[in-house]
Structures are given as structure tokens and as C-alpha cells.
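> I'll drop the sequence and a predicted model, then ask my questions.
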Amino acid sequence: MFPDLADQLRAREQQGLRRFRQIVESPQASHVTIDGHDYLAFSSNDYLGLANHPDLIHSICEGAQHYGVGAGASHLINGHSTAHHILEETLAQFTGFPRALLFSTGYMANIGVVTALAGREDAIFADKLNHASLNDAALLSRAKFIRYSHLDLAALEQRLADSNARRKLVISDAVFSMEGDIAPIKQLIALCEKYHALLLLDDAHGFGVLGQQGRGSLFLPDSESVHSPNIVYMATLGKAAGVFGAFVAAQADVVETLIQSARSYIYTTATPPLLSHALLTSLKLIELDEWRREALLQNIAQLKNDLLSSCWKLLPSSTPIQPLLIGESHEAVRISRALRERGILVPAIRPPTVPRGKARLRISLSTTHQPHDILRLTQALNELTLDS
């Protein structure tokens, strides 16, 4: 009926860009089962190893007993439960903001924040390597969309100074999901304060992993302005936190504006309360289990050291996201498949997710990876280096 769709799919496959889903038959962990085969996995955002933690499983069961399964309605109708409310208050306190608001996903949170805070008379300033959800949100807002080169603060300042927009909104990843590097948060805050702009900081990959007690990128030693009223902070709860969902933390007026105007919050069923109940346990583990972050640092150091002689270079990253730059899409796919044949899962990331000519393997490390797991990966990569 639509032959052009088939042509598009064939072209995508010929370019090495077609994606395929795989069915995981086991809990999320450093070792998973797919189609009856066991794999060592470096492909998950479960950075702290909480996705299958027994305390969280117990909390889910406890939450189901107390709250049932589904929320049954949107937050503004009849779906905002005690569990949601307690979690929001706990997240606000944990991150140091006056209020927090739960969203179903990070994508929906970014869409909701940007479209509620910016419109036709406004301007949005975005790092060119931001997550797709931030870009899509900017386009949906109908504000003027101004992008600057990755981490180029001089270019950002010039664009802010030149703008006469009614409201200015800077949007940036805190940890860039395909690069693994960290935004210069303190400097971004200073620019936003100087030019009276809001800063939406997407800390999906920093929350739980970075900062004092895992409180996120705002709690890194060089990010000292956590209480700036210019910040709108977003983090997800399905990565390091091990469960599902997202939240936005900000000043009270900002959060109240989102409750009244963020369409991706208003017009959707609330997440199951049992998830919020389990996330209270997750936050305790994040706060208390410092050994998890220490283990991550050790794993990162080992990976970097073991790949020093590789012809493929790791991009500069101090986070669990360790991108190994390959170059061409077909080559990245070939290496990923060769690793899979050795029982190791590392995804190949290709355009349009990353720029053309910069396809890579995205190695995601977890607390649950053991030294021998990382050695197995690096030995396989070094063997493939010799075969190239």
C-alpha cells in the first residue's frame, strides 16, 4: 500500500542504519539471557545495579498490596496517590529544591517543561549534542530554536546577549548520553543568571551516579549553585534509580506552572503508585551505598587502562558511559556483531543518533560488572583490533 516505506527501510538497511529489537528473557543485570543465549551485557543504563535489587522487588510487592496496580486516572483527576506525593517531597529534599513533580518518562518531562515555559515570543538555546527529547521539545514549543556548538559557552553567551526574546530558556544535558562528558554546569548557571534565562538541566545519566551521595550533577564539587532560582532540574528514575519514571525539581512557581500547563503531565494517566513506593527504597540505597559509586569508578579506570593500546579510542568521559569511537556505521555494526558472537553485548550507535562518520560502541558500565567481566570485553576488543 505504501511502497515508499519499503524503499526507505531498504535504504536504511543498506546504510547500516536499520535497528532491531531483541527480547530479553532475564532480569536486567550485567549478564542477561536473549533468545536462549547468555550474554555479558554492557548495554544497560542500570548503572548502580538496582533494577533487580531484592529490596526493590520487596517494595514493589508491598506497594501493590497497599496501593493496587494502576493509578486509574491522571494526577489532576483522581490518580495522585499518597505514594506519588511522598516521593515528590522526598525528591525535592534529596535534590535541594523547594518542589518536585513526577512525570511518566524523561521524554515527557522535557516535552512538558519546555512547552510550558517557552512559546512563540521566546527563545531556546540548546547544545547541539542534546538528547532528542530536548530537541523535539524545542520544536514543539514554537519558540525560536537557537543551537550552539557542543560546550561552546562563548557562542552561547553571544547568542544570549543578542536575543531580545521575552523569555530565554537554555536547555542542556548534564551528562551527554552519547558522549559521556559533563556540561560545565557552574558556568551555564552563571550565564543564565547574567542574561536572566532559565536553565533546564537534563541529568538523566548523572542522577544517582554523580555528586555527593548520588544527588546528581548539581552536587559535583565544581557545581556549587544548586539553589539558583534559574535552574529547572530534570532526572530520570529508570536508569541509576533502577525503576521507572522521571521528575522535575525547581522553584515552587515553576512547578506550579507545570502542574497547570505541562500537557504531557496533565493529559496522561499517573504512573502506578507501587513504582513510587519502590523508588523511596531506591533513594535510600542511592544515598547510603557509596560503595556502588566507588565500584563504578574502579570499573571505569580499568576499562580505560585496558584499552590504552587499542586503535579505537575512548572519548573523554569520567562517567559510566564510555563511547569507543569507530567511525563508519558498517564498521561499528561489524564489531558489535563480532562481540555478540563472543557472548558480549555492546550496542553500535549510528546516525542520526550521532553525527555521520562518528559511529561508536557505547559501553555502559555498571556496579555489578566484575573485573573479569571488563577484562573479557577488553581482550575481545583488542583481538578485534588486530583483525582490523
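Received it, and whenever you're ready, just let me know what you need. Numbers count the residues shown, from 1 in each chain.

> Every contact and neighbour count from this point should use C-alpha atoms.
Fine.

> Just to check, Leu258 is in contact with Gly112?
Yes - Leu258 lies in contact with Gly112 (C-alpha atoms under 8 Å); the separation is 7.2 Å.

> Common neighbours of those two, please.
Residues touching both Leu258 and Gly112 (C-alpha atoms under 8 Å, 6 or more residues apart in numbering) are Tyr265.

> Helices along the stretch 151-300 of the chain, start to end?
Here the stretch 151-300 of the chain has its helices, by DSSP state H, counting those that start in this stretch, at 153-162, 185-194, 252-261, 263-266, 273-288, 290-306.

> who touches stretch 235-247?
Contacts for stretch 235-247 (C-alpha under 8 Å, 6+ apart): 45-52, 88, 100-106, 109, 202-209, 234, 248, 271, 275, 278-279, 282-283, 286.

> Please report how far Ala197 lies from Leu129.
Applying C-alpha to C-alpha, to the nearest Å, the value for Ala197 to Leu129 is 20 Å.

> With Leu198 instead?
In terms of C-alpha to C-alpha, Leu198 sits 19 Å off from Leu129.

> ok, now Ala235?
17 Å.

> higher neighbour count, these two?
Neighbours were counted for Ala235 and for Leu129 using other C-alpha atoms under 10 Å; Ala235 has more, 28 against 22.

> Leu345 versus that one, what's the distance?
The gap separating Ala235 from Leu345 is 26 Å, by C-alpha to C-alpha.

> what's the closest non-adjacent residue to Phe207?
Nearest residue to Phe207, sequence neighbours excluded (C-alpha to C-alpha, 6 or more residues apart in numbering): Gly216, at 4.0 Å.

> What's the local residue count around that neighbour?
Gly216, neighbours per other C-alpha under 10 Å, totals 23.

> Okay, one more to line up with it:
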Amino acid sequence: MKSTDPADPHASAGSDTADPSGPFGWIAEQARIRREAGLRRELRPRPADWELLDLAGNDYLGLTRHPEVTQAGADACLRWGAGATGSRLVTGSTALHAELEAEIADFTGFEAALVLASGYAANLAAVTALTGPDTLLVSDAANHASLIDGCRLSRATTEVVPHADPEAVRKALGARARRDADASRSGGASSVVVSDSVFSVDGDAAPLPALAAACREYGAALLVDDAHGFGVLGEGGRGALAAAGLAGAPDVVSTATLSKAFGAQGGVVLGPAAVIEHLVNAARTFIFDTGLAPAAAGAALGALRLLRREPERADRALHVARAFHRMLTAAELDATAPDACVVSVRAPSPEAAVEWAARCRAAGLAVGCFRPPSVPDGVSRLRLTARCDLTDAQVAGAVDVIVRTAPRG
């Protein structure tokens, strides 16, 4: 019998089989294909007193349980209530949301900010509201699923270009510019280049200055998802756009999440005030979604204020990531060099990656396990995330576990 104990890492709410004669009978075949390919996923609810050393989450600055951040969240919940009660355009905007938006914009160097319920919603909002049927979207092949989904929902023409290749971007923009010279257009930007700032699988950074130069050559907009740079890159964690000298530029829009470095929940779009006003009026994931819960907004604001006082947290997180890479490569494992806080270690197969992650868990270490279709290149990996609150001894101990449990042969 399958366990339903939420503390059991193999617990499941049900079965992945379906009545073959019913409308969902096709699910059984899909489940069989996933099992045979070693790609079946499971929910593993963790207890509040989880004893594993966590290198799987994205709590880069160690703030999700910081007493100042949790207290800010609790105070906001007590003052404003458990939920926002409605969409931001109805009852879901509070003075707290406005305060958070103003402080994030000031911190990052953008003119204005708009907070949404998640980073996923922020990406969908920015991509779909800033484009139209006549727009060309130029999208990096390694972009996050939320950007890919935004491209699909936008009704724009999307051209996927090779990963981190500014010349390919320039060629795509040039071809569209020649076409636009002889055609009339309707709503939406003519061309928008869309990229992560730091790619979530291998932790490598996009060539933002070169992408911006290509955009400006052809009058295109640049839209960057800074989920993995916000809070850790740039001076005091102001983000990858600030580090590249692009924050506040009139042709640049950034999105970010409040659930990684800030340890809370929610997403944000940053850009010119005119762009933010347009999103308020045109972005469906803003207009039709309930606003971010006050507790999450309060916690994010608490995290931002703490980071302003303790900017060294960002530097420490980057130092830990580099230490992971140095020690893993010294042990002859195939680890990626981090541009922010993500380090991935290649595994020989999906099955090997799953087994490797399980051995790490058994030894007290939680690591991410990335397999197809989550990774577009088809290579399975362990994904490690650095945290500023890890001690040198914890870093060394984690590396020792990963090396000892690595697949042989």
C-alpha cells in the first residue's frame, strides 16, 4: 500500500494510472512512457523541521527563515489580513504593495515597478502585454519555461536563437528590420529580445551588454528575467541589469521574483513608468489574478530592507558558489562555473541523476535533480544552489557527500 504520511518522501495523494475506458485513459500510456524513461516526478512534502542541508531551494541570501523577514511577514498578515481579497485593480492593492513597489524600483535603479502574484505571472504579463501579432520575439534557446509560455501566448512571431549568441540575435533583428521597412504594423513593439539574466539550469549569465547593443542597433526592446540575478548580482545585490549598466534605460524592462534571494513569494516587473502603466491596463495576469498576499509582500519588503543594511550577503553567496565549483572540479566532477549562485553537476543519465540525488538525501543533503524535459539539451544534472548562510564546514561536507555518492563508471 502506498503511504499517505506527509513526512514520507515517497508519499503520494493517489495513483498515476487511470481507467483505460474513461476520458483520461490516455494518461496511463503517458505514465508508462515516463516511468520507462526514468522521468517520473513525485511530490515530496518536507516537514517544517527538515533536517537535510538544503542545496535544492533558491534561498540564496538565507532569508526565508530569518527572524526579521518572518516577523515582517507575520506583522503584515496581522495588519492587512491573510489574503489580498481581490485583484490589484479591485481591492488587492494595499499601501504595503505600493511601498514595496517604490522601494524595489529605487533599489534596482528602475523608474517604476509592478508586483504580481508570482515570477511566472510577471513574465507572462511583460511578454504578452508588450507584444502583438506583428511583433518579432527573439528568445534564447535556454530561457525559462515562463518566458517560453509568454512567447506562445503572445501571438507574436517567435524566433528561438542559439543560447547566449548575440550575433544570432543581431541577424534575427536585422531580418525583421528589412521586412518592416516595406510593411505597415499594428500594436506591440516591432521586436523584443527576451532572455534570462542568469540561466536556471547551469547558472551561466547572458551577455547583456552585447544583447542591448544589438537591440539598439535595430530599435528593439530588451526584456530580461532577472530571477537568479536579483539580490545577488550588482552592487549590494541590485541585480544583473544594474551590474550591466542597463537599469533604468528607456528601452529595457526587467522581471524578477521575490521567492529566491528575497526568500518570500511574488514577482515584479521593472521598467519605465509608461511601461508599468501599460501593464496595469493590459497585462491579463495582473488584471485578472488576485493580488500578492500581504504576508508575502511584507516579508519581501523586510528582506529588501535587511539586504540594504547587509549587502555583504550577496558577496558571500557568490563566494560559496565559486567554492562549490572549485572543490567539485578538483574532485574531477563535471561542474559548471557559476556566474551567480547556481552550480550544476552533470550525470550520465536520468536514472543515474535520480539515484545520485537519492543517495545524497540519504546522507543528509538535499540537491536538485534536473532531467528532460526540464532541460532542453537533454542532459541530466544535479543542481546545487549556494546560500550565504552556509559555513565553510557545511560547504566542504556537502561536496564530500556529492563526491562519495557520485555514479561510478
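Cool, the structure landed. Not measured: the values here are computed from a predicted model.

> contacting residues for the equivalent of the residue nearest to Phe207 of the first structure over in the second structure?
Superposed on the second structure with TM-score structural alignment, Gly216 of the first structure falls opposite Gly239. By C-alpha under 8 Å, 6+ apart, Gly239 of the second structure lies in contact with 108, 226, 229-233.

> again with Asn305 of the first structure
By C-alpha under 8 Å, 6+ apart, Asn305 of the first structure has no neighbours at all.

> Which position in the second structure pairs with it?
In the second structure, the residue matched to Asn305 of the first structure (TM-score structural alignment) is Arg326.

> Pro352 of the first structure now?
Applying TM-score structural alignment, one finds that Pro352 of the first structure aligns to Pro373 in the second structure.

> and that match, how far is that from Ala145 of the second structure?
With C-alpha to C-alpha as the criterion, Pro373 of the second structure and Ala145 of the second structure are 11 Å apart.

> quick one, what contacts the residue nearest the centre of the second structure?
Geometric centre of the second structure, nearest residue: Ala227, 4.3 Å, by C-alpha atoms, centre = their mean. By C-alpha under 8 Å, 6+ apart, the residues touching Ala227 of the second structure are 119, 196-198, 255-257, 260.

> What of Ser141 of the first structure?
Contacts of Ser141 of the first structure (C-alpha under 8 Å, 6+ apart): 114-116, 118-120.

> Filter those residues down to the buried ones.
Listed as buried from the contacts of Ser141 of the first structure are 114-116, 118-119; burial here means 16 or more other C-alpha atoms under 10 Å.

> List the ones among those that fall in helices.
Mapping these onto helices (DSSP state H) picks out 114-116.

> from these, which single one is nearest Asp162 of the first structure?
Checking these against Asp162 of the first structure by C-alpha to C-alpha gives Val114 as the nearest, at 21.0 Å.

> Can you tell me the closest non-neighbouring residue to the closest one?
Excluding its sequence neighbours, the residue lying closest to Val114 of the first structure (C-alpha to C-alpha, 6+ apart) is Ala137, at 5.8 Å.

> how far away is the one you found from Ile124 of the first structure?
Distance of Ala137 of the first structure to Ile124 of the first structure, given as C-alpha to C-alpha: 10 Å.

> Which one of these two is surrounded by more residues?
Between Ala137 of the first structure and Ile124, counting by other C-alpha under 10 Å, Ile124 is the more crowded of the two (27 against 23).

> which residue lines up with the more buried one in the second structure?
The equivalent of Ile124 of the first structure in the second structure is Leu137 (alignment by TM-score structural alignment).

> Find the nearest non-adjacent residue to Gly364 of the second structure, please.
In space, and not counting its chain neighbours, Gly364 of the second structure is closest to Leu52: 4.8 Å by C-alpha to C-alpha, 6+ apart.

> what residue of the first structure matches up with that neighbour?
Under the alignment (TM-score structural alignment), Leu52 of the second structure maps onto Tyr39.

> Tell me how far whichever helix or strand its match is part of lies from the chain's centre.
Using DSSP states H and E, Tyr39 of the first structure falls within strand 37-41. In this view, strand 37-41 of the first structure has its centroid 23 Å away from the chain centroid, taken as C-alpha atoms, centre = their mean, to the nearest Å.

> Report the buried residues of it.
Judged by neighbour count using 16+ other C-alpha under 10 Å, the buried positions of strand 37-41 of the first structure are 39-41.

> Following that strand in sequence, what is the next regular element?
According to DSSP H and E, the helix or strand after strand 37-41 of the first structure is helix 54-67.

> Residue range in the second structure corresponding to that next one, please.
Aligned by TM-score structural alignment, helix 54-67 of the first structure falls on residues 67-80 of the second structure.

> That stretch: average distance to aligned residues in the first structure?
By mean C-alpha distance after the TM-score superposition for the first structure, the fitted stretch 67-80 of the second structure averages 1.6 Å away from its aligned residues in the first structure.

> matching residues in the second structure for stretch 184-202 of the first structure?
Aligning stretch 184-202 of the first structure against the second structure (TM-score structural alignment) gives residues 207-225.

> ok, now stretch 369-382 of the first structure?
Using TM-score structural alignment, stretch 369-382 of the first structure corresponds to residues 390-403 of the second structure.

> What residues sit buried inside that stretch?
For stretch 390-403 of the second structure, by 16+ other C-alpha under 10 Å, it's 390, 395, 398-399, 401-403.

> That stretch: how far from the chain's middle?
In terms of C-alpha atoms, centre = their mean, the centre of stretch 390-403 of the second structure is set 25 Å apart from its chain centre.

> contacts for that stretch?
Here stretch 390-403 of the second structure has contacts from 53, 320, 323-324, 327-328, 331, 333, 360, 363, 365, using C-alpha under 8 Å, 6+ apart.

> again, but for stretch 5-17 of the first structure
18, 329-330, 333, 350-351.

> Repeat that for stretch 344-363 of the second structure.
37-39, 52, 201-203, 333-336, 366-372, 379-384, 401-402, 405-407.

> From those residues, list the buried ones, please.
38-39, 201-203, 333, 335-336, 366-372, 379-384, 401-402, 405-406.
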